[in-house]
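> Could you look at this predicted model? Sequence included:
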Amino acid sequence: MSFKKLLPQATLLLSLMPLTAAAAGALRVGGFVVAPIVLGNAGAPLHGALRDYLEQEVVARGVALEWTPATSLPRAIENLKSGAIDILLVTSERYDHLPEVAMFNWSYLRTQPHLAARSDAPLQAVQSLQQLAGMEIGWVGGTTVPAPLQSVPIQWKFLSVPDWQSMNMRKLKAGRIQAVFFENSYSPRYFAASEHVDIKLLKLPMAERHFTMAYSAKADAAAIARFNKVAGSAFANEQFKAYLDQYMRK
């Protein structure tokens, strides 16, 4: 179900009640770790740069959000489909082919894919994706390999756990994999510092990835409409990118 399909229902509901988060109830937001955008573990609510920004720019404008603990990506999608969460905070993949899931029509961050390799790795730069053939590369389990990489015979090492990024960086440090694939440069820089891994970042010759959010078709239509309006404005003109760049300098 698309947002356009929900819009008439949302408009009717919004006309019958005040535009307050209390009227519609708090939206349950969740997902998996993409540091430092989204941080967390299975035992505590999500935090990180995106939460801080949403609290400042969206919650402060009357949209109530309930923060759930981190999960694996496959579990996050199942939670979205079942309605256990209303909004998936981070995705570059579209899920609107699923009848239980819809996508917002804005993105909040454009990123460039990178490989994180140990500083002593022989690979110095990636001019062609075919250079990655045969490499053991870590990434998140439960996702679709980006189209440009699907024809490259990479030995993918997938992890379907909430802390997949930190675990992959530890495996890289121990020499158990040759590189870690990231859709952005923020995560490897963050974990290189926190996990004390001496890395080099290799920019990949791929198109930018667009980070957006997905929502459950079972979510309250009026609350989703309110969130869409406020968040869409808050994320316009790369405002979150500027915030994230400053966040990384802390």
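Right, received. Where do you want to start?

> from here on, contacts and neighbour counts on C-alpha atoms
Will do.

> C-terminal to the lengthiest strand in the chain, what's the next element?
Longest strand in the chain by number of residues, with DSSP state E as the criterion: strand 209-216. Following strand 209-216 in sequence order, the next helix or strand is helix 221-234 (DSSP states H and E).

> doesn't V59 make contact with A231?
No - applying CA atoms under 8 Å, one finds A231 not in contact with V59, separated by 9.4 Å.

> which parts of the longest strand of the chain are buried?
R209, H210, F211, T212, M213, A214, Y215, S216 (16 or more other CA atoms under 10 Å).

> and here's the other structure:
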Amino acid sequence: MLRLLSALLLAAACAGAVAAPLRVGGFVVTPLIVGEPGKPLRGALRDFLERDVVPAGVPLQWMPPTTVPDSLESLQDGSLDVLLIATGEAGRLPGTAAFDWTYLHTRPHLAVRSDSPLQAVQSLDQLAGLDIGWLAGPTLSPGLMKSGARWHLVKVPDWQAENLRRLQAGTIDAAYFENEYSPRYLALSASIPVRLIRLPMPPRAVFMIYSLKADKAAVARFDRVAKAAFAGRRFRDFLERYAAGGPGRPR
């Protein structure tokens, strides 16, 4: 009887360890991640993961959105397990690793006012002299840094909406976005008339990274299930509907 009781207790302990949720979070990139400080994040990634990943036995704890530096610091110190959005060299951050799959490719765009004289950009040199809003923290590409634009960097969590507000107020000439979904979604939500101009830059791969301090078994389970869920065009099609105000868009 004692052996049976010990075995049951051990099995329960192991089950509890397996069921411990991964803490997932990131910074605001509308509509992938939306929300307010101090409240669990919302957005397209959460909706998709809750629909296609969590039911497969992958419990997740939704953390509040933070700034880019705070998100990366939390990942490194182990208070965050999975960062939902990463691009460029983010996967090489000490104390972290990147999953070997990409869930989205995006194209950099500028959002400009409807009365802007800028109609198209064939060369980044055309940005010379323009005041452009962007986010404090991430490093701009060498081409953008050398373009001659004046970069206005914001530090607030809701940085994308803040840049569109500045654009509407006329304090900047354009807002830079690494994807086409954010400005479309935000402009529609806030009834701000903008035009989107694609920049002559290569697509950006968007992926997820995780803390090396996270539970290895939980990370492996998330990796296996999420990789299958994000395969093909399923998430891109979901995001297209989401950004256009279709099913699943938050109220």
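Yes, it's here. All values reported here derive from a predicted model rather than from experimental measurement.

> Give me the TM-score for these two chains.
Here the TM-score for the pair of chains, by TM-score structural alignment, normalised by the length of structure 1, is 0.89; 235 aligned residues with a CA RMSD of 1.9 Å.

> returning to that earlier point: which part of structure 2 matches the longest strand of structure 1?
The aligned range for strand 209-216 of structure 1 in structure 2 is 204-211, by TM-score structural alignment.

> Show me how far that stretch is from its chain's centre.
9 Å (CA atoms, centre = their mean, to the nearest Å).

> again, but for stretch 199-218 of structure 2
Centre-to-centre, stretch 199-218 of structure 2 and its host chain are 9 Å apart (CA atoms, centre = their mean).

> one step back: now the longest strand of structure 1 on structure 2. Mean distance?
Mean deviation of strand 209-216 of structure 1 relative to structure 2 after superposition (mean CA distance after the TM-score superposition for structure 1): 0.7 Å.

> Can you name every helix or strand that that strand contacts?
helix 73-82, strand 87-91, strand 101-103, strand 109-111 (3 or more CA pairs under 8 Å, 6 or more residues apart in numbering; DSSP states H and E).

> in the longest one, what's buried?
Translated: helix 73-82 of structure 1. Buried residues in helix 73-82 of structure 1, defined by neighbour count with 16+ other CA under 10 Å: L73, P74, R75, A76, I77, N79, L80, K81, S82.

> Which position in structure 2 pairs with the last one?
Pairing criterion TM-score structural alignment: the partner of S82 of structure 1 within structure 2 is identified as D77.

> on that earlier part again, contacting residues around the longest strand of structure 1?
The contact list for strand 209-216 of structure 1 (CA atoms under 8 Å, 6 or more residues apart in numbering) reads 80-83, 85-92, 95, 100-104, 106-113, 183.

> swap the cut-off to 7 Å and go again
Residues from elsewhere that reach strand 209-216 of structure 1 (CA atoms under 7 Å, 6 or more residues apart in numbering): 80-81, 83, 86-92, 100-104, 106-112, 183.

> hmm, back to that, so can I have CSV of the buried residues of strand 209-216 of structure 1 showing distance to P162 of structure 1?
Shown next, in CSV, are those (distance: CA to CA, whole Å):
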residue, distance to P162 of structure 1
R209, 21
H210, 21
F211, 18
T212, 19
M213, 18
A214, 18
Y215, 20
S216, 20
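
> which stretches of structure 1 form helices?
Here structure 1 has its helices, by DSSP state H, at 3-16, 21-24, 49-57, 73-82, 147-150, 164-173, 186-194, 221-234, 239-248.

> Throw those helices into a markdown table and include distance to A35 of structure 1, thanks.
Converted to a markdown table, the helices of structure 1 look like this (distance: least, CA to CA, whole Å):
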| stretch | distance to A35 of structure 1 |
| --- | --- |
| helix 3-16 | 28 |
| helix 21-24 | 28 |
| helix 49-57 | 8 |
| helix 73-82 | 14 |
| helix 147-150 | 23 |
| helix 164-173 | 8 |
| helix 186-194 | 5 |
| helix 221-234 | 20 |
| helix 239-248 | 10 |
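
> Those helices: which one's closest to P122 of structure 1?
Across the helices of structure 1, the minimum distance to P122 of structure 1, taken as CA to CA, is reached by helix 164-173, at 14.1 Å.

> quick one: the closest one to structure 2 mean distance?
Counting by mean CA distance after the TM-score superposition for structure 1, helix 164-173 of structure 1 comes out at 0.5 Å.

> start and end residues in structure 2 for that helix, please.
With TM-score structural alignment applied, helix 164-173 of structure 1 matches the range 159-168 in structure 2.

> Without its sequence neighbours, what residue ends up closest to the most centrally placed residue in structure 1?
With distances taken as CA atoms, centre = their mean, the residue of structure 1 nearest its centroid is V90 (2.3 Å). Among residues not flanking V90 of structure 1 along the chain, M213 sits closest, at 5.5 Å (CA to CA, 6 or more residues apart in numbering).
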